[in-house]
Structures are given as C-alpha cells and as structure tokens.
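**Student:** Starting from these lines, generate the structure:
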Amino acid sequence: MVFGILCMLVYARWMSQEEYGGFVLLQVLISLGLSFGELGMDTVTTRFIAGTEDIRERRKIINTGIIFRALSMVLICILIFLFDDNLYQLMGGKVPQLLLLYLPAFLFVEGLLDYYAYILQGLLKFKSLAIINFTYGLTSLILTVILVIPLDMGAHGLVWARLVPNILCLIISIMAVQSGFRFEFDLEWFKRLFKFGLPLYGNKLLAFAYSRADTLVIGYFFGPAEIAIYEFARRIPESIEMLYTSFIEVFFPYITNLFSSKQFERISNMVNHANRLTAFLGGLAVILSFGLGDWFFRVFFSEQYLPSVPPFIALMVVLIFIALDSNMGYTLVAIGEQEKPLFINIIRFGIVLGSYFILIPMFQVVGAVIASLIGLAVVNPLNVFFLRRKQVEVSISAYVKPLFLLSLGLALYFVYESNIIIDLVFLVMFTVISFNSGILRREDLQLFQAEAGKLITRFNRRFSHE
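**Tutor:** I've put the predicted structure just below:
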C-alpha cells in the first residue's frame, strides 16, 4: 500500500495525464487477459488444497493447476500475437502500439504468479505471501524512480517497473511452494476443479467487468486524461482493498475449515465480527478522507489532481461495501455455495453497467462511483439471504449501525466547514458513540492493545540487537 502511493507520487509529478492514462488502459488489458485465462481455477485451488492434508493429493492439485494455467496463458498470448492490430484498433489508438507488445509477457508471468499465490493461500503460507508482496512493492518502487525520473522512460519505464518485479516474485513463489513440480496432469482432479470453478469463472469475469468497465467507459467519453484523474482517485481505496485481501487470504481458508466440521455458530460469529469491524474502520477512514482529502492530494499529488478528491471520498464509502461483499461472498464459496456469488454479481453488474452509461456522462468520474455504490447496496441483502439459508446467521445491524452513524457524521460536514479541529471532533465523536453503542467493543481494544504491544516488543528487540 505504502509503496503504491509512493509510486503515485512519481506518476503525478513526472508523467503527463495522457501518458499515464495510456498505461492504465494497458493494465486493464492485462487484467482482462488474466480473467479470461484462469477459468475459475484460482480460488477453487485454494479451497481444495486447504481441504485436504494428503500430501500426494495436494501435489496432484498443484501440478495439474500449474500445467493448465501455463497452457491457457500460452493460448491467450498466441491469440494476442495474431490479432495485435485488431486489438490496437479496438482500443481506439489510446494505448501506444509499442506498449501492446509487452502484453503477452505480462500475461504469462502474472498468470503463473497469481496461481502460485492461490497455492500458497491453500498451504497457509501467509508469511511467504507477505514476503512476496513486500518484494514486489519495494522493487517496483525502486525501478519506477530510476526509470521514470533520471532515465525519463515514461510509460515504458512503468512497464519494466512492473514486469521485472513480477518475474522476481514468481521465482520466490516457486521456491516457497516446495512441492517439487512434476509434469503431472491428473484428469480426475482437473474435472473436479473445473466443475467446481466454472461458476467462479463467470463470477471473476463479472468482477473484472464491474471493476474496470468504468475505466473503459470514461476513456470512451472523455479520453486518457480523465482516466488518469479517476485512477488517482481510486489508487488509495484500491491499495486498502489489496491490504484487505491479506485478511481474506486468512479468512477464507479458516471458514473452509470450520465448514468441514459443520461449526455454523462459529462461522456466523466470525462473519458478523468481520462485518462489524469492517464498517467501523471503514467509517473512520471515510471521515479522515473527507476532512483531509483536499490537503493530501494538494501536497502529495500536485494541484493538477485536485479533481480526483470528490471521487476519492466517494470511493472510500464504496470500499466499505466492497469489503462487506467480500466477507459474505467468500463465506458463501467456503460453505459450498459457489454459484451464489455469480448470481449476485450478474444482478449487480447489470445495475452498475446500466448506471455507468447514465451517470458517467452526467457526473463524469463521480458518476462511476455512484453507480458502483448503487449496485453494491442493492445486492447486499441477497448475500445475507443466501447465507441465512445455509445456517449462517448474518446480523444486518452489525454493519448498518456504524454506517448510519457515519451518514450522520458526514451530514454535519454540510453544516460546518471542514478544518483540522472539526475533523478531529467528528473522529472522536464517531469513536466514542461507536463504543457506547456496542459497535466498538472492549475486546476489540484489548486485541488492538495486544497486537500493538507485540509490534513494539519486536521493534525494541531489533533496536537493542542493533
């Protein structure tokens, strides 16, 4: 998250909006290719690896999945090579054709890297994942600074600042799995993985369309410069969402294990606890962004990106609903209801896509955010309904109470002009009222105190050792 924001500082001050917007469109194409190539195998691999302790069976799952993923990426790369001119014309010339030449390399490397990440999740090797993420962030930042500032390579510098760290992290991932890869394709396991993963594949495609269709629509109506403004608005919320993914990487296998022993009460408590804290912490983040957003963008990203502030604040609200949707959606998959998120996302996608073409021309990038919020809010009760049908008692009040309290706090900003004093007062009031109303609990504070104590102890030991 920190490395990503530091990279944004470089983009803001040493690249034009048009050049950065073209690179963003290349990233959208990479995401599109990865979504098409995985065929639902990623998440389902995590589930089946976490669901068995048999080393031989795990090896079969891993090797079968790796071979399939490599072949699917090779096929997509061949198609891109054959139809690169058509792809360039399809993008309306907004992505430089030289950048499109890097697309096959990105797809092959990132396709394998993504799959190894899901393998490591299933093996519960979260420390390895943390090391890989840190390595990518640090290496990408160093290369971005070198290639964009002194070497002035522009978008081509960003390409290498993403591709080289991906190759390095892929090597680390292969070493971390330690399964001893063999050319072993188990047809029975492939059938099981494919059958279970097919609904998830549709869900992944919808998730991509939902998360990136807005960029394509904005580019169609307004061009790369407006894409750059939107990308700066979404960078911090997306970085926080990636950080939240670290929680999901632990949450999903844990719920899977609980379901294997039919511990529905513990699953219910886990989901409600996650939803309550998600809404509370998200509320704190929204209040901070509302009060400090303008100052932050002016100081760190320069005044040319001040138009990004309104969509940034709105995206912080959307982030709460995305996290809630992830909590309940991954729980549905963990308890064997993998087709339900697909059904839910079909409805959400239809609502959001229709809203894009109405709201984006009217409100530009803010319209895209409003459309996302409408779609997430409409389908939220469906997640609750399907979980309750499977004996997972989701409490709506656990997250509606902090959201209602947040809406009252934001309403006060239309009465009082934002300044540092007002922001601190609202922040303290939100926390105190949350504690008194049971949103924030004593055990939450005790857990925070314990974890903070562990971090301080580790720091003191390391400092003393040095």
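
**Student:** alpha carbons only for contacts and neighbour counts from here, please
**Tutor:** Fine.

**Student:** Not counting sequence-adjacent ones, nearest residue to Tyr102?
**Tutor:** In space, not counting the residues next to it along the chain, Tyr102 is nearest to Val159; the distance is 7.7 Å by Cα to Cα, 6 or more residues apart in numbering.

**Student:** which element is the one you found on?
**Tutor:** Using DSSP states H and E, Val159 falls within helix 155-177.

**Student:** Which other helices and strands does that helix contact?
**Tutor:** With contacts defined as 3 or more Cα pairs under 8 Å, 6 or more residues apart in numbering; DSSP states H and E, the packing partners of helix 155-177 are helix 17-38, helix 103-122, helix 126-148.

**Student:** I'd like to know how many residues surround Ala334.
**Tutor:** Neighbour count for Ala334, taken as other Cα atoms under 10 Å: 23.

**Student:** and it, what does it touch?
**Tutor:** 47, 252-253, 255-256, 259 (Cα atoms under 8 Å, 6 or more residues apart in numbering).

**Student:** The same query, at a cut-off of 6 Å, please.
**Tutor:** Shown in contact with Ala334 (Cα atoms under 6 Å, 6 or more residues apart in numbering): Thr256.

**Student:** State the distance from Leu6 to Pro150.
**Tutor:** Separation of Leu6 from Pro150 (Cα to Cα, to the nearest Å): 16 Å.

**Student:** and if you look at Ala371?
**Tutor:** As judged by Cα to Cα, Ala371 and Pro150 stand 40 Å apart.

**Student:** cool, and Leu143?
**Tutor:** Remark: distance between Leu143 and Pro150 (Cα to Cα) = 11 Å.

**Student:** Give the residue from these two that has the larger number of neighbours.
**Tutor:** Higher neighbour count among Leu143 and Pro150: Leu143, with 20 against 8, using other Cα under 10 Å.

**Student:** neighbours of the nearest residue to that one once chain neighbours are set aside, just the number please.
**Tutor:** Closest residue to Leu143 apart from its sequence neighbours, by Cα to Cα, 6+ apart: Ala161 at 5.0 Å. The number of residues packed near Ala161 is 23, by other Cα under 10 Å.

**Student:** another one to check against the first:
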Amino acid sequence: MKTNIKLAAIITYASVFLGVIISLGSTPFIVSTLGKSEYGLFSLVNSIIAYIVLLDLGFGSAVIRFNAKYISENNSTGQRNINGMFLLLFSAIGLVSLIASVILVFNFSSIFSSLSESELSILKTIFIIAAINVAVSFPLNIFSSIITAYERFVYLKVINLIRVVLSPAMMVLVLLFDFRSTGMVTVALVLNLTIGVINVVFCRTKLNLTVRFTGFDTKLFKEIFSYSSYILLSSIAFQIYTNADPLIIGMFLGATPIAIFAIAAQLNTYILNFSNVLASFYLPKLTKMIVKGADQAALMLELVKIGRIQALIVGYIVSGFVLFGQSFILIWLGPDYKYAYTVALIIIIPQITSIVQSLFATMLEAMNMHRVKAFIYFSVAILKVGLTFWFIRFWGITGCAIATAIGMIINVCLNNVYYKYKLKFDILHFWLQIIRVFIPVVLLAGLSGFLLSFVSITSYVYLGMYVIVYSLLYVLTMWLFGMNAGEKKMIEGPVRKIALRSQA
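**Tutor:** Below is the predicted model:
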C-alpha cells in the first residue's frame, strides 16, 4: 500500500501542479473574455452550488469509512447492503437538491438586489445548468468514494489528472466559440457525467462490486447518520469560510468586487490543494489502524510525520507567495487585480496552522470522535459570518478577509485545547516538531525579502529566475536545518535508485 500511496501522491502533485499552471494560463483569457461582471457571476454560482452540495449530509465520508470498515472485516454482505442504501439515499438527495435549486432561482431577484437585470438573467441560466450537474453527481460520487475505500488511489488520481487537463481545455474551446459562461458550466456537466460513468464501470469490472437493495436498515442508518451529521456540520462550516464571502459581497458591493476576491480565493485554493495532498489518502488507513487496535503512540507518530512533511511543503509555497505573489499578480492579470495579493495574504497566512494539522481531522473521523471539532468549527464559522457583515461596511473586501482570518485563529486555538486536554495528545511535542521546520523558513524568507526589495520583477522571465534561485536555497536550507534523518532518508532512497538506474 505504501507504493500505492507514494505513486498516487506523485500523480496528485503532478495533477495539482499541472492544474495550477493550466489555470494560471487560462484565467487571464477567461477573465478578459467574460469581463469582470460575468466572471464575478460565474464565481458567485460556484459559491452557491457549494452550499447545495452540502445536501449530501456528510454521507460522502461515511461511504469511505463504512466500506473501509467492512473491507477490513471481510464482510462482503454488509458492504453490498450498505452501498445499496447509500445509492437510494444519494438518488433522493439529488432530486431534493434540484427542487431546492429551482426554488432558489425564483428568489434571486430579491436576494441579489445589487445585480442588474442582464446580470440576473446570466446568473439564473448558468446556475440551473450547474444545479443539474450537482443533482446527477450525488449518486455517481458514491462510486469514487468506494474506490477510495479500496485505496485504489492511483486510478483515482489518473482520472483526476485527465480531468485537470480536459476541463480547462474544453472551457477555453467553448469560449472561443462564444458560448461564454453558459458553455463553461455545460462542460463541467458533461465531464462529470462521463467520469461518473467510468467510475461505475471500474467498480463493476475491477472491484467486482455488487449493490443489493434489501430494504432500509433503520439501525444501520442511525449509526451512519450519527457519524455523518458531524461531518455535515464541519462541511457547512467549511463552506461558510470559503463561499460565504462572495455571497455577502454580491449583496453589498456588486459583481465586480467578487471578481477581485475570487482571484484571491483562487490563489488560496492552489495553496490548499498543494498542501493537503497527503492527508487526503489517510482516512482508509487510519480507519483500518483503529479497527485493528492501534494505540495513541502509533497514531501520534503518523500525525507528527505527516504534519512535518506538510509543514515543509506549505512553508515553501506560502513563503514563495509572500515574496513573489504581488509581482506575479501584476504580470498575470494587471494592476486592476493588484489588491487580490493583500486579500490573499490575510486569508492564507493564518491557515498555515490548520494545514499542518489537517491529518488530525482525518484521524478524528476515523475514530468517530469528530463531534466536538465539528461544533467548534461551526460555532466559529457563525462568528465569522457576523464579523463579515460588520467589517464589510467599513473595509469592503478586506473586511471579509480579516473576518476569515480571525475565525481561523480562534478555530485552531480551540481545537488544540481539545486535542490536548480531551484526547490527551502531546500537542506541545507536535508543535515543537513543526516549529523546527518553520524557523529556517522564516529566516530564509526574511533575508530573501530584504534582498528582493532592491530589485524590480516585471516579466515572467525574471520572475522565473528568482523563483528558481529561491527554490534551490529553500531545498538547501531545509536539508541542512529543517529536515530530520527520517525525512532525508525518504528523499535519499528514490534519488539513489534513480542514480543506480542511470548508471546501469
């Protein structure tokens, strides 16, 4: 399984990197083709759809956990029965989501009173197509969750790599034919349907998966719902953090400021995608460890190991953005979007602590002990919304970012109190290990920032040169001062194999 995870992680990083490069290349074309207003509407639809997706009620993670549990117990009958129930549930949820979307469309005029009639017309059209996409995705997504439970990560990541390449290419193509935002959401619908069908075929032919409709097991459903309800609460909180701001901006400031905030959010998403790759693989593994009776020491070893690796990754990405982000945005999109750098910084920097501890959330789900964390996250998210409504009146989109940052800081502090005093994890040891990574990062970034203050970066060529130099300095600094013996061994092994193959 280690080989599977390593190969899948490599493919995932390749997908994320390729996705970022393609997105960075296509975004200026998309923004200029649609214009600020329609690009803002497209971003607004994505924010609204993110809330419709919450109708899965947290059952997506439950599909992974309960399938992984039955696989570990070699209980094929239970697996067939539970997947039959999941398929019925998600089909019903898909229908409910479509009905809710139609009702919502009829109320857009009163909700988004700052939009013009033409903007409302575009918003309604692209939202309906996106809503259909979500409705059909609910039952189809079960099969990707089942594949995850089987830890067939390589297949999933190859499919995702194909999606990463095809999606922006098809969107640019429809824009060239002047289908605008309507064509873009239609592309997403067609692509999701195609990949969903491929996953169904894979489950049937490669995993020999069969689904049995034997009736509705009320007792089992209560157990699933008890597990899923707190994941749902966390998902709601997450959507509030990531998608409430565009909605509030649309209510108070109009479509154009949404576009600027959307660029900052997009940059934040890039960083999250790079930083959280490893944690995404660990729910099946941790579930199986816990089912087999792993003790707290074994779990803590995994948490520290992955936390340090994530710290090495996020340290490079965030420090690089701090140093080069503003120059990049000016070259990429021009001075109209310059302020997106400030907004992105306010959001990104407090999020570092959550990223390095992301495996804690996965572990709690595996232990079925995520209730308190969900309540903390949801409570802080509600506070964040209140602060956003207050701050936006004084500081505009900056106020939205500040409210988000305050919420993140409070959330991390409360969670660490819970980990230490309730779950009895050695949080001090964890953070001492993380700080050992970040001290050389901060010193290197500070020195680099001082030296860069004497130069002007005005083209991709100069930007690329400075990024390469900083990257080499980062690798050298981490090797000498940031990495421990185990982390160096992880790198030395593959490098030695490549060297021996090249000599042969």
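
**Student:** Would you pull the TM-score for this pair?
**Tutor:** Remark: TM-score between the superposed chains equals 0.87 [TM-score structural alignment, normalised by the length of structure 1]; 456 aligned residues with a Cα RMSD of 3.0 Å.

**Student:** In structure 2, what stretch matches the helix holding Val159 of structure 1?
**Tutor:** Helix 155-177 of structure 1 corresponds to residues 181-203 of structure 2 when matched by TM-score structural alignment.

**Student:** Buried residues of the matching stretch, list them for me.
**Tutor:** Using 16 or more other Cα atoms under 10 Å as the test for burial, stretch 181-203 of structure 2 gives 181-189, 191-192, 195-196, 199-200, 202-203.

**Student:** Stretch 368-387 of structure 2 too?
**Tutor:** Neighbour counts using 16+ other Cα under 10 Å place 368, 370-371, 373-381, 384-385, 387 of stretch 368-387 of structure 2 among the buried residues.

**Student:** circling back to that earlier point, please work out which of the helices and strands packed on helix 155-177 of structure 1 is packed deepest.
**Tutor:** Most buried of those, by mean neighbour count (mean count of other Cα atoms under 10 Å): helix 103-122, with a mean of 23.

**Student:** Name the residues that touch that one?
**Tutor:** The contact list for helix 103-122 of structure 1 (Cα under 6 Å, 6+ apart) reads 34, 42, 46, 49-50, 73, 77, 170.

**Student:** ok so, going back, run the angle between the helix holding Val159 of structure 1 and helix 17-38 for me.
**Tutor:** Angle, helix 155-177 of structure 1 to helix 17-38, by axes from the mean of the first three to the mean of the last three Cα atoms, to 10 degrees: 30 degrees.

**Student:** Give me the mean distance between helix 155-177 of structure 1 and structure 2.
**Tutor:** Superposing on structure 2 places helix 155-177 of structure 1 at an average distance of 1.4 Å from its equivalents, by mean Cα distance after the TM-score superposition for structure 1.

**Student:** quick one: that helix to helix 126-148, angle?
**Tutor:** Calculated by the same axes, to 10 degrees, helix 155-177 of structure 1 forms an angle of 160 degrees with helix 126-148.

**Student:** how close does Lys124 of structure 2 sit to Leu278 of structure 2?
**Tutor:** Distance of Lys124 of structure 2 to Leu278 of structure 2, computed by Cα to Cα: 38 Å.

**Student:** now do Arg152 of structure 2
**Tutor:** Shown here: Arg152 of structure 2 relative to Leu278 of structure 2, a distance of 15 Å by Cα to Cα.

**Student:** Mind checking which of these two has more residues around it?
**Tutor:** Using other Cα under 10 Å as the criterion, Arg152 of structure 2 and Leu278 rank with Leu278 on top: 20 against 17.

**Student:** ok, the aligned partner of that one in structure 1 - contacts?
**Tutor:** Using TM-score structural alignment, the partner of Leu278 of structure 2 in structure 1 is Phe247. With contact set as Cα under 6 Å, 6+ apart, Phe247 of structure 1 has no partners.

**Student:** So what's the residue count around the residue mapped onto Asn269 of structure 1 from structure 2?
**Tutor:** Aligning on TM-score structural alignment places Asn269 of structure 1 opposite Leu301 in structure 2. Residues lying near Leu301 of structure 2 (other Cα under 10 Å) number 12.

**Student:** Whichever strand or helix holds Leu301 of structure 2 vs structure 1, average offset?
**Tutor:** Assigned by DSSP H and E, Leu301 of structure 2 falls within helix 296-332. In the superposition against structure 1, helix 296-332 of structure 2 averages 1.8 Å from its aligned positions (mean Cα distance after the TM-score superposition for structure 1).

**Student:** Can you name the element that comes right after that helix?
**Tutor:** helix 340-356.

**Student:** Which residues does that following helix contact?
**Tutor:** With Cα under 6 Å, 6+ apart as the test, helix 340-356 of structure 2 has contacts from 260, 264, 307, 310-311, 326, 398, 401, 405.

**Student:** Now render those residues as TSV, adding distance to Tyr339 of structure 2 and neighbour count.
**Tutor:** Below are those laid out as TSV (distance: Cα to Cα, whole Å; neighbours: other Cα atoms under 10 Å):
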residue	distance to Tyr339 of structure 2	neighbour count
Ile260	8	22
Ala264	9	25
Gly307	31	25
Gln310	28	25
Ala311	27	25
Gln326	9	20
Thr398	9	21
Ala401	12	28
Ala405	17	21
